[in-house]
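Undergrad: prediction below, plus the sequence it came from.
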Amino acid sequence: MFEFSSLTGAAPPIPDNLSLPQFLLQYKHSIRPNRPHNIPWFVNGINSRKIYEEEIIHRTACLASGLTTVFKLSESNYPICIWAVHQLMGIVSLANPSFTQSELVYQLNQTRPTLIILHSQTVNVARAAAQEMGLCLDRLVILDQAQSMQSMVSVEDLIKLGLVCPLFQGRALQIGEGRERIAFLSPSSGTTGVPKIVAISHFAVIANCLQIAAHNKVGQNYTSWNQQRYRPGDVCIAVLPFYHIYGLGVVLNLILFCGMTLVIVPKFQLIPFLESIRQYSVTHLMLVPPQVLLLCKEPVIKDYDLSQIRMVLCAGSSLTAELADQLYQLLPSAQIGQAYGSTEATGVVSIWPVNQFHGISGGELIPGTAARLLKSDGSWAGYNEPGELHVKTPSAALGYYGNKEVTVETFVDGWIHTGDLVQLDENHEVIYIERLKEIMKVRGFQVAPAELEGCILDHPWVADVGVVGIPDKYSGEVPLAFVVPAPGIVEQVGIKKLKMAVIKHVAVNKAPFKCLSAVELTDDIPKNSSGKLLRRLLRTMVPSLATKL
């Protein structure tokens, strides 16, 4: 068996007796740089308020004291909520705030929370989902102080309650406990099928943070291109959601571990994003390809001075060579590269090395990570040969929560079967080729065709359906549905009305990033003798539709 290993060596020591907040707020690891007291942890991108270490520790302890029960779902992107729950040995399951009621119910049904923290903009969906699940509405806590939500208990109310209680510091974990205690239940489509919940331990989150830090030589006295990549006092803007493993693991945990300041904004909007870069002297950008495309294509960019940007990481999906070249030209003084990872690996598997100013493809395997590639003929691939990527890493998740059958298919003898076709060169650079399994990557988010097919089949005008991903310049991929109409429905309502009805049905029942790009009518959906949909045959029909799409 040909096995690839990280050229940067073993992972640094990983403590297995710490919770995530104990690691981030209290523990002094040997490779962690010192944060000067005058460097804030967070800056509120709305009101510019700076939040320092002492306040974070105090508010986290107060919120933990104020909480009388553990919750498992947070609609917020507020780290203090996450850490307070972890201090109580609770589990956090972060949800996309754009979820519809049915999507949120699906996640609630899998995680079974006892309390929900939500933003005021999502209160109607959260209330409806909670009622459908039989969860009392007094188990909903509002994150922000919206005037119309004064009847609901807020996070600030709980913090004030905690001020009059003994501060809760959290108990110490036993040796090895961090490896098994679940920190997050994170949604993922896995390698196939409908969305699943990945169980991630405290140890795995801490491990990935330390692996990335070691790979980037954080805390070491080295100079690369006369600029160390992550330094205390650097500033990163958080435009990626914390409910995504990229935003949670890299943008939040790594940036804080490195002694940097994180500017938190509600969501990505190009002009406010550019204004924040200027206002807060942002030095680091963590992006996905659609955001890179906007930076490279929008004319308004020329009105902003981006010369202070020192580093850009692009991940979530692969960046085309053409778009990467445009980014190099836009930010000629910035180190720019890519990373490859997955929720099942708790984040990053590979990232571009510090001795490359501009990264190549998915980068090198990070410390402590091993890989092997399974070819289609069942043999193991060597250098520059494509195969399905199997990964072994200390940051591997525990498996799929409540789904043992799929867990044993994906997590095999310590190896994660990623379902991605890649190849590795002599420098152990991961070169992504394509997904082998039935999952699309839309704007960095996983979208399962089976989930959309189930939704479309609920429409009475549809007899059968098959969904595939088609290339898209902005989103990477977008869903296209091949629909077999119900008998007589085309004659009754017409082709245009049928297509629009299917598109609207998905838009109403699914999050915006899952919406269909188009619908094509067909007489039959190709399937094998056992009834399994043959998506590869549907994909062969896509080129013939190019002029129509």
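TA: Alright, I've got the coordinates. Numbering: from 1, shown residues only.
Undergrad: going forward, measure contacts between C-alpha atoms and count neighbours the same way
TA: Will do.
Undergrad: which stretches in the stretch 401-549 of the chain count as strands?
TA: 411-412, 415-424, 430-435, 440-442, 445-447, 462-472, 476-485, 518-521 (DSSP state E, counting those that start in this stretch).
Undergrad: quick one: contacts of the third one?
TA: By that I understand strand 430-435. Residues external to strand 430-435 that are found in contact with it (CA atoms under 8 Å, 6 or more residues apart in numbering): 318, 340, 350, 361-365, 419-425.
Undergrad: give me the buried positions along that strand.
TA: Across strand 430-435, burial judged by 16 or more other CA atoms under 10 Å covers 430, 431, 432, 435.
Undergrad: comparison target below:
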Amino acid sequence: MNLYGSLWSSARRNPEKTALVSGSRRVSYRELVWAVEDVASRLEAMGLIKGDRIGLLMKNGPEFVATFYGAMKLGLIAVGLNVMFRRSELEYILEDCGARVVVAEQALVDVLRETDPVARGDIAVLPAEDVLRGGDFHARMATSGPAGWEDGDVKPWAARAEDDAVIAYTSGTTGFPKGAVHTHENILAHLEGVRRHLGFKETDVFLASLPFFQLVAFLIHPVMAIHVGGTVVIQQKFEPEGFLRAAKAEGVTFFAAVPTIYQMLDAASAEAGRALRSVRMGICAGSPLSAELRESFERRHSFRIVHCYGMTETALIVACEDPGVPPRGVSVGRVLPHVRVRIVREDGTPARPAEPGEIHVGAERALRAYWGKPTETAEALREGWFATGDVGRFDELEHLHIVDRKKDMIIRGGFNVYPAELERVLLSDPRVAEAAVIGIPHERLGEIPKAFVALRHPGTATSEDILDFCREHLASFKVPGEVEIVEPDFFPRNALGKIVKPELRSRLLSDRADPAKNGSVATGVGGLGAFSTRDRK
């Protein structure tokens, strides 16, 4: 079976059930299959054949979902395109993947047409607004369904389980984006594994506000909902009041969000308390919630927030907490049964229990390749394992703890310091809402950690207060050399709301190179190195 077959199976079981809700629009499974058949026919008429790449440049909506499944039926390879991309960013990905068609919403067509491959005529553009064809689509669907619906005699779909389904581009924070290729089989195995672990059923109602062009967000919301025969409520983008209205009106049972969204929902606690009564579980993605926020949110709203671990290169979730088991600090839970994980040292030998090392994921549940990049593929996939570049460890109960990114590690006077460990300590301070730690140059020690901290309530702590808290909970060589208090909007973020550290690092280095941008800095020496404090007003 391929991904289109997953939709077909759910539609056959319950054709009149609502599959998608988007504002005032409601699309049943019968209607969704018709729309998918329709868009597949048009793409086929444009000359697309199995293996061709198709770009999806649109905000969250039924059109995105229908286009994706139409591509899956034909055996095309879907490429989600960030709606915030500028011309050069779009151009790079379109050239890299060799897309033949881009389905784009009208508001984004102008920037698309500025790209060289579209201007040359190498790529055709199909308006996203035509995918469901408005009232005409619903009129045609009022009394009929796709050909062969009643007897199941439909045209066979082209893709096989082992064929490529998607190319998901990494964020590009370490250079040019790389396209992670995933097969139908890999995605379906992840969907089924996560379904079993989290207990998703056809009665579940998913609320999707994270951007669909991000693969993990797309798979955990509409694709998972369709896989289990549930309903997905679509927000074009996150907005607290609309999110809460939709949750209450539709009886939402599940959503995934980043810490920023949980903070915004918590700030609207009076309304959220009524609107989220039907929710049975939420996922926190991207980075962990502060202990204070997680505990208060769960207590107020009476549902679990589970941390999980996954990335673009693994398509979906590798490890996840059990919603029925109390959390163990900020672990991401146990590795799911359908995935293999090992921890290895720098020399490639297995790490001892509780010893940090690089996380390797079994290659059968990771990307097939980086599109058009055999060298990078060979570096990442070795002897049946995918090297994630993340540092982790297992505790005595085999819960996985993410220590940091290998590339983010700070070497302070010969000691390894992992920013993620410092961030976890900072987030355990009830005064702290968000924190990011990066390495900055130091004349004597090589590097020292600098912490940027946003407070839950302005004025409740100074940089020196935060340093004192760190000294109580960290070895001296791990204590930040600098702490800067910032506003929440100070942090550069990606489309999921996750803090982009390379951009933060670049900004800091630029500021240090320009004396006019530097405020007064108090410095001192203690323990293994210097520390300074500075508050951003």
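TA: Sure, I can see it. Keep in mind that this is a model prediction, so the values were computed, not measured.
Undergrad: out of the contacts of strand 430-435 of structure 1, who has the most neighbours?
TA: Each of these was scored by neighbours using other CA atoms under 10 Å; the highest score is residue 365's, at 33 neighbours.
Undergrad: wait, what's in contact with the aligned residue in structure 2 for that one?
TA: Counting by TM-score structural alignment, residue 365 of structure 1 corresponds to residue 335 in structure 2. Contact analysis of residue 335 of structure 2 by CA under 8 Å, 6+ apart lists 318, 319, 320, 341, 399, 400.
Undergrad: cool, residue 360 of structure 1 as well?
TA: Listed by CA under 8 Å, 6+ apart, the contact set of residue 360 of structure 1 reads 337, 338, 352, 429.
Undergrad: among those residues, which are in strands?
TA: Of the contacts of residue 360 of structure 1, the ones assigned to strands by DSSP state E are 337, 338.
Undergrad: restricted to buried residues, select the contacts of residue 360 of structure 1 in ChimeraX.
TA: What follows is the ChimeraX syntax selecting those of the contacts of residue 360 of structure 1 that are buried according to 16+ other CA under 10 Å:
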select :337,338,352,429
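Undergrad: which of the contacts of residue 360 of structure 1 sits closest to residue 385 of structure 1?
TA: Nearest to residue 385 of structure 1 among these is residue 429, at 12.3 Å by CA to CA.
Undergrad: what about the aligned residue in structure 2 for residue 291 of structure 1, how many residues nearby?
TA: Under the alignment (TM-score structural alignment), residue 291 of structure 1 maps onto residue 261 of structure 2. Residues lying near residue 261 of structure 2 (other CA under 10 Å) number 19.
Undergrad: out of the strands of the stretch 401-549 of structure 1, which is closest to residue 499 of structure 1?
TA: strand 518-521 (5.7 Å).
Undergrad: show me what counts as buried in the closest one.
TA: By 16+ other CA under 10 Å, the buried positions in strand 518-521 of structure 1 come out as 518, 519.
Undergrad: just the strands in the stretch 1-150 of structure 2 please.
TA: Remark: strands assigned in the stretch 1-150 of structure 2 by DSSP E, counting those that start in this stretch are 18-22, 25-28, 53-57, 77-80, 101-104, 124-127.
Undergrad: could the ones you listed go into JSON lines alongside mean neighbour count?
TA: Converted to JSON lines, those look like this (neighbours: other CA atoms under 10 Å):
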{"stretch": "strand 18-22", "mean neighbour count": "22"}
{"stretch": "strand 25-28", "mean neighbour count": "16"}
{"stretch": "strand 53-57", "mean neighbour count": "27"}
{"stretch": "strand 77-80", "mean neighbour count": "26"}
{"stretch": "strand 101-104", "mean neighbour count": "24"}
{"stretch": "strand 124-127", "mean neighbour count": "18"}
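Undergrad: quick one, which of those strands is nearest to residue 222 of structure 2?
TA: Distance to residue 222 of structure 2, taken as CA to CA, is lowest for strand 18-22 among the strands of the stretch 1-150 of structure 2, at 8.2 Å.
Undergrad: just give the closest residue to residue 499 of structure 1, not the sequence neighbours.
TA: residue 519 (5.7 Å; CA to CA, 6 or more residues apart in numbering).
Undergrad: do the same with residue 200 of structure 2
TA: Nearest residue to residue 200 of structure 2 in three dimensions, chain neighbours excluded: residue 228, at 6.8 Å (CA to CA, 6+ apart).
Undergrad: can you pull the contacts of the one you found?
TA: Residues near residue 228 of structure 2 by CA under 8 Å, 6+ apart: 10, 195, 200, 201, 202.
Undergrad: please enumerate the helices of the stretch 301-450 of structure 1.
TA: All helices of the stretch 301-450 of structure 1, identified by DSSP state H, counting those that start in this stretch, fall at 321-330, 404-410, 449-457.
Undergrad: return the most buried member of those.
TA: Comparing the helices of the stretch 301-450 of structure 1 by mean neighbour count (mean count of other CA atoms under 10 Å), helix 449-457 ranks first with a mean of 20.
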